[in-house]
Every structure is written in C-alpha cells, then in structure tokens.
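1. 3D, please:
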Amino acid sequence: MAVKIRLTRMGAKSKPFYRIVATDTDSPRDGKFLEILGNYDPKKNPAEIVVKEERVRAWLSKGAKATLTVANLLKTKGIEAGTKFN
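-> Take a look at the predicted model:
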C-alpha cells in the first residue's frame, strides 16, 4: 500500500477549506483516509495552515509521498517533504 499526503476538500460551495491527510494512493480525493494531519484555509488572510508536524514527519519517514501542493505548504512550515518545489 503506497501512502500519499494530500488535500481533501471540505466546506461549502465557494467557501472551501482543506484537510491535510495521509491516504492510500488508490482512494478518491474525498474518500477514506488513514489519518488527519492538519488543515489549510486559503480564504483567511493570510492563509491559515495548521499541521501536526510530528505525525507528518512520521509518515514521511515511513515512505509517504507528499503531493506538490502539500509539499509547498509544508515548506512554509519548515518541513522538508522530499518533493521538488516549483
């Protein structure tokens, strides 16, 4: 089972916020997940990013891959996700 750290969309129409989750790569975007690792609210000014740093580092050490968007969010929090950044 390959694990990805990615965003799942929550909230109402035109008012999205996102959970940062560890999930199986075969699961749909808003489907089953293994663990909630934080959240991201792009509507707040400045955008609010909350991350459980210990758990993210644990998943990354176990071989989980972060998506490019999540890797960029983690970089702002000082966590190196091992993904090439734009």
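2. going forward, measure contacts and count neighbours with C-alpha atoms only.
-> Will do.
3. Pretty sure residue 30 sits against residue 8.
-> Yes: counting by Cα atoms under 8 Å, residue 30 touches residue 8, with 5.2 Å between them.
4. compare with the first, here's sequence two:
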Amino acid sequence: MSTKIRLKRGGRKGQAYYRIVVQDSRVRPRGQELDVLGFYHPAARPEPVSEVDMQKSLDWLSKGAEMSDTARNILSKSGVLKHYHEGTRPEEVSAVIKGEMVENKGYNPPPPPVEKVVAAATEESESASPDSEGAPSEVESAVSDDDTQAAAGTEEA
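-> Okay, the predicted model is just below:
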C-alpha cells in the first residue's frame, strides 16, 4: 500500500486550517486518513502556526511514505526532514531535541553564539597583556634603537 503525507483542509470559508495526515495514495484528499501527524494554520497572525509530531512523522517516513510539496515544506521547517536525512531513529529523536549525545551518530550540540566566543577571546587578551607591558620585547627594543639612530643621523646632516 502506497501512503502519502498530505494536507487535509478544515475550517470555514476564509478561515482555512489544515491537518497533516497520512493517507493511502488512492484515497481522495478529503477521505479517510491512516494517521494525523499535526496541523498547519496559515491564517494565524503574526505568522503561520504549525505543529508536527516528530516521532510519528519519522516513523511514517521510514516506512516509505511520500510527501506532497506543501507537506514537505512544513516538515522541513519543523526539522523533521533534517533528522530523517541524518538517519536518526525515532527513539533517538527526543535525545537530539534535548541536545544530548546520541551514541550512534555522535550528535554534538551547536557551538556557542559568536558573542560568547568574542567575549572569551577579549578576556584572554586582557589577561595576557599586563604581563607583556612591563618589559618591551627584543623586537620592539631593536626597532626603537634603529629609529633613534636614524633620527640622530638626520639631525647631524
């Protein structure tokens, strides 16, 4: 049996909402569904609202369910397709969502924001600079000696 993940319309005229459902591909779009994966409410303001059950979605995708274009976009925005393409099993999804380490895939949480990295780098440079302020390095002293000799030579001529 070929299954398809698609949207099933509900609501009155001008107030549409959609359920993301799994149906047999031979059934009409408003027909009987096998499972409800979530909903999509495009009329919500300030932006559309969607909610998808990741466990069920990954389960149906792993069974070979095809997606309509709109359902694919919604699943992609909710992060389901990312986990599906990584090969994450439905049992591992909750660990991935929480940011824990997954044994088989070696999932690591995302790196810290750039602001924290920049702040840490400035703290390191501030802690290192007081040590070097006391005595000039060999390069700095050699350059300053050359400058003073060159300045003295131009004044004599």
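5. Give me the more crowded residue out of residue 30 and residue 8 of the first structure.
-> Higher neighbour count among residue 30 of the first structure and residue 8: residue 8, with 20 against 13, using other Cα atoms under 10 Å.
6. That one: which element?
-> Counting by DSSP states H and E, the element that carries residue 8 of the first structure is strand 3-12.
7. Next, the buried residues of that strand.
-> Under the neighbour-count criterion of 16 or more other Cα atoms under 10 Å, strand 3-12 of the first structure has 3-8 buried.
8. how big's the offset between it and the second structure?
-> Here strand 3-12 of the first structure is compared with the second structure after superposition; its mean distance to the aligned residues, by mean Cα distance after the TM-score superposition for the first structure, is 0.3 Å.
9. okay, the buried residues of strand 3-12 of the first structure in a markdown table with distance to residue 43 of the first structure next?
-> Formatted as a markdown table, these follow (distance: Cα to Cα, whole Å):
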| residue | distance to residue 43 of the first structure |
| --- | --- |
| 3 | 28 |
| 4 | 25 |
| 5 | 21 |
| 6 | 19 |
| 7 | 15 |
| 8 | 15 |
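10. just the residues you listed now: which is nearest residue 66 of the first structure?
-> Distance to residue 66 of the first structure across those (Cα to Cα) is lowest for residue 5, with 4.5 Å.
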